[in-house]
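>>> predicted model follows, preceded by the sequence.
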Amino acid sequence: MAAARDKSLPPVPRAHSMGRNQRRHTSSLISSGLYAIDEISWPMPPGMSLPPLSPSAPEETPTYLVDKMSRLHVFTYVATICMALLCTQIGIGQTLATLREIGASFDITNTSDLTWNLAGYTLAIGTFILLAGRLGDAYGYKRVFLIGFVWSAVWSAISGISVYSTHSLFTVSRVLHGVGAALSLPNGFALLGSTHPPGPQKALAFTLVAAMAPIGLVVGALSAGLLALAWWPLAYWAFALMLLIIAGAGYFAIPQVIQKNAMPATMRDAVLELDIPGAVAGISSWELICFAWNKTSQVGWKEPYIWLALISGALFATLFVLVERYHAPKPLVPFHALSSDTYLALLVGACGWSCFGIWIAYTWQFAENIRHASPLLTTAYVTPCIVIGVLATGSSGFLLQHLRPSIVMLLSLLAFTLGSVLIATMPRVQTYWAQLFLSVLVMSWAVDTSFPAITLALSHSIERQHQGIAASLASTVFYYSFSLGLGVARTVESYVNRGDQSTRGKLRGYRAALYTAVGLAGLGLLICVAILLKAQFRRRAGCRNCRGNQGKQEI
């Protein structure tokens, strides 16, 4: 009897059989934020329905916290979560806009030597974001979200106080500020994902959060540029006060979400739940490698500690893979679930986003140090990124309905390449509306379409039971490659201009760094082409359903 019933049921469809409606819902959610990936809907075979558990048990519609909240409460709640990404980007913009003033306070004339203050901040976000998400799973999303804001406020205030101390204190404070941003960012998205039902309301919430990225960059630069007219530490103290106000508002506006898992009761439980051995190995590896590349621009490769950092970082990376694959019961990165497509998509993201990090840093320095623009005027130069970024974020879901993620990735990398070439070849004296304006438009579109495309590509290449890791990996690679790309570009710049601080020497070094960005974007293009050729080969070979590809889609 049971056997006959089993035979009568149609087979469960695989991922590639999703209909247009399911793809539309999936892509719109994925394009809107980090944790929306958890809500992918899988279609039911035609004519099939699941029976209730018992004849008397009626089907229950799950309720979500936002269904019980007033509209004003929902608005305040979503606005508070939006502040996580907004404030993360403010931290980048305010440092970009005040590099010259910071250098003058610490008697550092070469602003390129200050790029570590920017790279260290994004490095901390990239290296801690996976662990921060796990902390939220274990101890509550709201608690970790608010702790992140308070932590960031403390270290933002210390960044301002460092004017009375040394540049080393300022650098350390920027790195530790990034840890606070890493705590808030993934847990903010997790809060939205767990309190909103799948549908237009949830997609809108994630779209609003994603739109904060370009806005935060400009707001940070504008506010810091204005306050720097009086004294640059005021920007960091004002930001610290803003972070504390947001934390206070969030305490009342954010609902208490019921945790999926019980809080670890003992230290051993916490170590296993948080995967502390893997976290220590991974964070040590990423920090050491990035530190070596950023520091070598100042001291060169002749210093033994640079090589020691690189070798130690490689050893820790090997240890991280071994721990995650063979030892950790709950690994931060489930390597066994990742495919070759996953690694290729991550490499594409690393190339594109490291290119963007170089572009934004050196475009800013080009405007200020070569064209002698003020921080406020330079901020005005990049302001169009708000409009383009918001439009790209809102339309990326529509774009991904009609094109495969790999095609959108290819278009994004073409835009990264074009935007970098426009700045790298830009003459010293030229109207803003020629190359600089076009570069801002192109790069803004590239960065705001690449993230949802790569997130969706990762989702397609990872087994269904591990879908939640896709956007977390994308965020980690985004911020880490931003930092590492700056270190590589700064090293290239230092070897080209060899300390020449004349305008001609600076220009030569800046161009070398920007051509490095072009090379990275070009490498990403080649990887995109390899992905497309691989997909074409699979279709011709008819192995889309072969072993190892079940539960996955083409990217």
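Happy to help now that I have it.
>>> every contact and neighbour count from this point should use C-alpha atoms.
Fine.
>>> show the contacting residues for residue 381.
Residue 381 sits next to 432, 436-437 when contact means Cα atoms under 8 Å, 6 or more residues apart in numbering.
>>> just put those residues in CSV and tack on neighbour count and distance to residue 200.
CSV is the format used below for the contacts of residue 381 (neighbours: other Cα atoms under 10 Å; distance: Cα to Cα, whole Å):
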residue, neighbour count, distance to residue 200
432, 11, 39
436, 19, 37
437, 19, 34
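>>> pasting the second one now:
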Amino acid sequence: MDPRPAHFSTAFHEVILIFITCMAQFLCQGGITMSLSTMELVLDSFAGPGNQVDDTKKVWFMGSFALTVGTFILVSGRLGDLFGLKQIFTIGWFWCTVWSLVTGLSTYLNSVIFFIVCRAFHGIGFALLLPCAMGILGSVYPNGSRKNLAFGLVGASGPTGATIGALMAAVVAQLAWWPWAFWILAIVCFIFGVLLIYYIPPNLNANKYTWKQAWDQLDVLGTCTGVCGLILLNFVWNQGPVVGWKNPYIIVLLVLAVVLIVGFFYLERTVASPLLPASIFNVKIGLVLLCMGLGWGSFGVWQYYYWNLVMNLRHYTPIEGGLSYIPFLVLGVIASMIVSVIISRTKPSYIICFSSVCFMCGCIVLSVTPVVQSYYRMTMGQMFILCWAMDMSFPAAAIILSNYLPYHHQGMAGSLVSTVVNYSVSLFLGIATTVELEVRSTQPDPTSIDSILKTYRAALYFGIGVAGLGVLFSLIFIYLQHDDTVGTIEEDEKLETSGPSIDSL
């Protein structure tokens, strides 16, 4: 094991810092699943006499959160690099505190739309947290086994948070009242916001800017163009199936979203201080991010329809649904620890390819899982597969980008991986629900179990196709890498701190 970095005065100091950064990933994934295990109870709480709620809106319980996490992460990594990782990290924790509190209070307005809006603002807080957490680890640790272990722990926090978040929210919602799940989250976020003030080193950026200098270097036009384009594109894909694709405002917003996204990439290649560094626009980095987006996008589809299957067709209670996620907790930790070891002994392209195959197999297994079957057969079995997909892909991609990007872009390294993961979850889920609703419209009896199961499977077939594309691009990545003479993290340690050659990927 590498020696402890000089930033830490004691082993306890190091443990506390890693714990706080891991909790950002833990609570973000928990924030997604807590809306899945409780979605039927939340939806029912907003329905009542004279206030019917369309059940298609529940896709936004998860989608709006993942949308803002994935979109604003693109900006927050840059903010961390310019204004300071610790400063933005602190703001993120207290932002989550406020909006966790407000999300719970939304029950008093009896408006499901306001609840969805609160979930979106809630996601902005985690968008500030995730890249800064990854950037802090990338800044504190030099390339080596200690850094790999730290990133592996962050990867393990994902499935652990998803399991605990789903189970905790289910217990609170089923036995007490669902708003308390968000109020408890607010208390936890406040505690971590206070802790980080004392335990995270204050200056982690190579470049020191005043606030005015940082603002001058922030690509404001590119930021506004990129964020607005990504939000509109995602909104269209999630709202289009609900209101109909022939609705004029959906068509207008789709065209506007495409124009803004094209304009964003044009600006990034022409402005002096772009939001995305020029080194990102490379075939191999692009393939890594593309494989991550397709794999995690298919996982978002799997996750949403898994909960619909077990709760709507098998009639699990929220607590039973939360308990069904336990294999993710145990196996996810094991997978993350293994990847922190093997990534220094094999090329990252093989890890990315294996993860893509696992993502695809997970959707395949769920698409053929019978409604009437023991949990301990195919339902539990697919979790043995997917834990490897999630917990090998995220640390591998994070380490690749952290090692490649220079020291003063460590916040951007974290933001790119998290942007692709979370935005893809929301975007491809919106497309999958389009498939579901289109198939539902062709069913003679859309309310029958057979018809509902058919619509779920149609969406999962789309998820299989998305993951299959990820496998294809991962094979291309392997092909491009097979002649490289430098390919492991251990060899990369011989290179400059500014980052390894792209050929090492």
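Cool, the structure landed. This structure is a prediction, so every number in the text was calculated from the model and none was measured.
>>> TM-score of the superposition?
The TM-score (TM-score structural alignment, normalised by the length of structure 2) is 0.88; 481 aligned residues with a Cα RMSD of 2.7 Å.
>>> returning to that earlier point: can you list which of the contacts of residue 381 of structure 1 are found in strands?
Assignment to strands by DSSP state E places none of those there.
>>> looking at those residues, which is nearest residue 245 of structure 1?
residue 437 (35.6 Å; Cα to Cα).
>>> centroid residue for structure 2?
residue 422 (3.2 Å; Cα atoms, centre = their mean).
>>> would that residue count as being in a helix?
Yes - per DSSP: H, G, I helix; E, B strand; the rest coil, residue 422 of structure 2 lies within a helix segment.
>>> I figured it hits residue 63, correct?
No - with contacts counted by Cα atoms under 8 Å, residue 422 of structure 2 stays clear of residue 63, the gap being 9.5 Å.
>>> separation between residue 439 of structure 2 and residue 293 of structure 2?
25 Å (Cα to Cα, to the nearest Å).
>>> equivalent analysis for residue 67 of structure 2, please.
13 Å.
>>> any residues in contact with both of those two?
residue 423.
>>> inside helices: which ones of the contacts of residue 381 of structure 1?
436-437 (DSSP state H).
>>> I'd like the contacts of residue 381 of structure 1 as a markdown table, with distance to residue 425 of structure 1 appended.
Shown next, in a markdown table, are the contacts of residue 381 of structure 1 (distance: Cα to Cα, whole Å):
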| residue | distance to residue 425 of structure 1 |
| --- | --- |
| 432 | 14 |
| 436 | 10 |
| 437 | 14 |
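>>> what do we get in structure 1 for the residue nearest to the centre of structure 2?
Using TM-score structural alignment, the partner of residue 422 of structure 2 in structure 1 is residue 479.
>>> just residue 94 of structure 2 next, same as before
Under TM-score structural alignment, residue 94 of structure 2 pairs with residue 150 in structure 1.
>>> contacting residues for residue 120 of structure 2?
Counting by Cα under 8 Å, 6+ apart, residue 120 of structure 2 has contacts 64-68.
>>> my guess is residue 406 of structure 1 contacts residue 527. True?
No - counting by Cα under 8 Å, residue 406 of structure 1 does not reach residue 527; the two are 10.0 Å apart.
>>> neighbour count winner among the two?
With neighbours defined as other Cα atoms under 10 Å, residue 406 of structure 1 and residue 527 compare such that residue 406 has more, 24 against 19.
>>> how close does that one get to residue 447 of structure 1?
In terms of Cα to Cα, residue 406 of structure 1 sits 15 Å off from residue 447 of structure 1.
>>> which neighbours do residue 422 and residue 63 of structure 2 have in common?
Joint contacts of residue 422 of structure 2 and residue 63 (Cα under 8 Å, 6+ apart) do not exist.
>>> ok, back up a step: the match of residue 422 of structure 2 contacts residue 119, doesn't it?
No - using Cα under 8 Å, residue 479 of structure 1 is not in contact with residue 119, being 9.0 Å away.
>>> so the closest residue in space to the residue nearest to the centre of structure 2 that isn't next to it in sequence, which of the three states?
Excluding its sequence neighbours, the residue lying closest to residue 422 of structure 2 (Cα to Cα, 6 or more residues apart in numbering) is residue 70, at 4.4 Å. Under three-state DSSP, residue 70 of structure 2 falls in the helix class.
>>> contacting residues for the counterpart of residue 70 of structure 2 in structure 1?
Residue pairing (TM-score structural alignment): residue 70 of structure 2 is matched to residue 126 of structure 1. By Cα under 8 Å, 6+ apart, the contact set of residue 126 of structure 1 is 182, 475-480.
>>> ok, 7 Å please
475-477, 479-480 (Cα atoms under 7 Å, 6 or more residues apart in numbering).
>>> do residue 96 of structure 1 as well
residue 221.
>>> could you redo the last one with a cut-off of 6 Å?
For residue 96 of structure 1, no residue meets the contact criterion (Cα atoms under 6 Å, 6 or more residues apart in numbering).
>>> measure it to residue 434 of structure 1 for me?
Following Cα to Cα, the distance that separates residue 96 of structure 1 from residue 434 of structure 1 is 23 Å.
>>> longest helix in structure 2, please.
Longest helix in structure 2, counting by DSSP H: helix 449-481.
>>> show me what that one is packed against.
For helix 449-481 of structure 2, the elements it packs on are helix 283-308, helix 348-367, helix 410-440, judged by 3 or more Cα pairs under 6 Å, 6 or more residues apart in numbering; DSSP states H and E.
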